[in-house]
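# below are the sequence and a predicted model for it; my questions follow.
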Amino acid sequence: MRDAALFDLDGTLCDTSTIEHLTRGPERDYAAFHAASADCPPRADVLAGLEAARERGVAIVLWTGREFLWRDLTLDWLAAHRISHDGLYMRLAADYRPATKVKAELLKDVADDGLRVVEAWEDDQEIVALLRTAGVADVHEVAAVGS
């Protein structure tokens, strides 16, 4: 198995602070949120963590609760910001289960691909707990921008 650093996208690697309002309240619009994420910048602190992990020689793995139909937009965003990676794990289309269930399965997929997550960066506290329960040694709980 190869050691890997795992990075969440929205709210973690991708600074979505200016578009979070699209996913709150009764009029949630995830399609608008994901489309608008194309114009969001990466978070400098998390990007620095990604580059440090790369320098240590671990695989860079990205995961997201975004549906697979946003894969091309996601890959374009990564390319625009010159963020190379060794794997991208996404929610299947029309999978509306809670993020904890989806990401628990994605974590198994990462392991099945021969990667051992030794470090993770995540902004969702429930997913942080999932990662710690799964035995990830170094979990970085990323605070919201401006908090």
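Perfect, thanks for sending it. Remember, predicted model here, so these are calculated numbers, not experimental data.
# contacts, neighbours, all on C-alpha from now
Noted.
# in this structure, where's the longest helix?
Ranked by number of residues, the top helix in the chain under DSSP state H is helix 99-112.
# wait, doesn't A36 sit right on I19?
Yes: when contacts are counted by CA atoms under 8 Å, A36 is listed as touching I19 (7.1 Å).
# looking at these two, which is more packed in?
Neighbours per residue (other CA atoms under 10 Å) separate A36 from I19, with I19 holding more: 17 against 14.
# so the spatially closest residue to the more buried one that is not a sequence neighbour, which of the three states?
Spatial nearest neighbour of I19, excluding adjacent residues (CA to CA, 6 or more residues apart in numbering): F33 at 6.3 Å. Classification of F33 using DSSP: H, G, I helix; E, B strand; the rest coil returns helix.
# tally of neighbours for F33?
F33, neighbours per other CA under 10 Å, totals 18.
# try P41
P41: 15 neighbours (other CA under 10 Å).
# included below, for side-by-side comparison, is a second structure:
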Amino acid sequence: MREAALFDLDGTLCDTSSIEHLTQGADRDYAAFHAASAGCPPRADVLEALEDARRRGLAIVLWTGREFVWRDLTLDWLAGHGIAHDGLYMRWAADYRPAVTVKAALLKDIDDDDLRIVEAWEDDEPVADLLRESGVGAVHLV
């Protein structure tokens, strides 16, 4: 089993602070949010942590609450910012379960792929709690 560092995308690796308003209030528009995320920069501090994990020999695993229909946009964003990774885990299309529920299932998929998460970066406190409860030793809430 290979040791890995896990990075959330939106709000963590991808700085979505300028478009967060699209996911708030009664007029939430997640399609507009995800489309607009293509123009968002990476967070420099989290990107540095990712590169440090890579230098230390950890696999780089990315996960997101984005639906799978946004996979190409996500891969383009990663390539455009030179962010190499060893795995990308996404929610299935039309899966509207809470993020913590989706990510609990994704943790099983990651484990099934023989990856053991030893450190993680996440911006959602309930998901960070899930990671801690799952035995991840170093969870960074950003």
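Noted; the coordinates are in hand. Since the structure is predicted, the reported quantities are computational estimates derived from the model, not experimental observations.
# got the buried residues for the longest helix of structure 1?
Neighbour-count burial for helix 99-112 of structure 1, counted by 16 or more other CA atoms under 10 Å, picks out 99-100, 102-103, 106-107, 110.
# check stretch 31-51 of structure 2 too.
For stretch 31-51 of structure 2, burial by neighbour count (16+ other CA under 10 Å) applies to 33-34, 37-38, 42, 46-47, 49-50.
# from those residues, which land in helices?
Per DSSP H, the subset of these in helices is 33-34, 37, 46-47, 49-50.
# re the thing from before, assess the claim that the residue nearest to I19 of structure 1 and T23 are in contact.
Yes: contact criterion CA under 8 Å: F33 of structure 1 and T23 qualify, at 6.9 Å.
# so T23 of structure 2 sits against A31, correct?
No: using CA under 8 Å, T23 of structure 2 is not in contact with A31; the gap is 9.4 Å.
# tell me the two of the buried residues of stretch 31-51 of structure 2 that are most distant?
Maximum pairwise distance among the buried residues of stretch 31-51 of structure 2 (CA to CA): 25.1 Å, between F33 and A49.
# where does the residue lying farthest from the centre of structure 2 sit: helix, strand or coil?
Within structure 2, A26 marks the point farthest from the mean C-alpha position, 25.0 Å out by CA atoms, centre = their mean. In three-state terms, and counting by three-state DSSP, A26 of structure 2 is coil.
# distance of it relative to P41 of structure 2?
Distance of A26 of structure 2 to P41 of structure 2, given as CA to CA, to the nearest Å: 27 Å.
# try D72 of structure 2
Distance from D72 of structure 2 to P41 of structure 2, by CA to CA: 17 Å.
# could you do T64 of structure 2 as well?
With CA to CA as the criterion, T64 of structure 2 and P41 of structure 2 are 16 Å apart.
# and for A59 of structure 2?
Per CA to CA, A59 of structure 2 is found 22 Å from P41 of structure 2.
# same question for G25 of structure 2.
Distance from G25 of structure 2 to P41 of structure 2, by CA to CA: 24 Å.
# what's the answer for D15 of structure 2, then?
Distance, D15 of structure 2 to P41 of structure 2, by CA to CA: 6 Å.
# next one: G137 of structure 2
In terms of CA to CA, G137 of structure 2 sits 28 Å off from P41 of structure 2.
# report how many residues lie close to the nearest residue to A94 of structure 1 once chain neighbours are set aside.
Among residues not flanking A94 of structure 1 along the chain, E67 sits closest, at 7.3 Å (CA to CA, 6+ apart). Applying other CA under 10 Å, we find 18 residues neighbouring E67 of structure 1.
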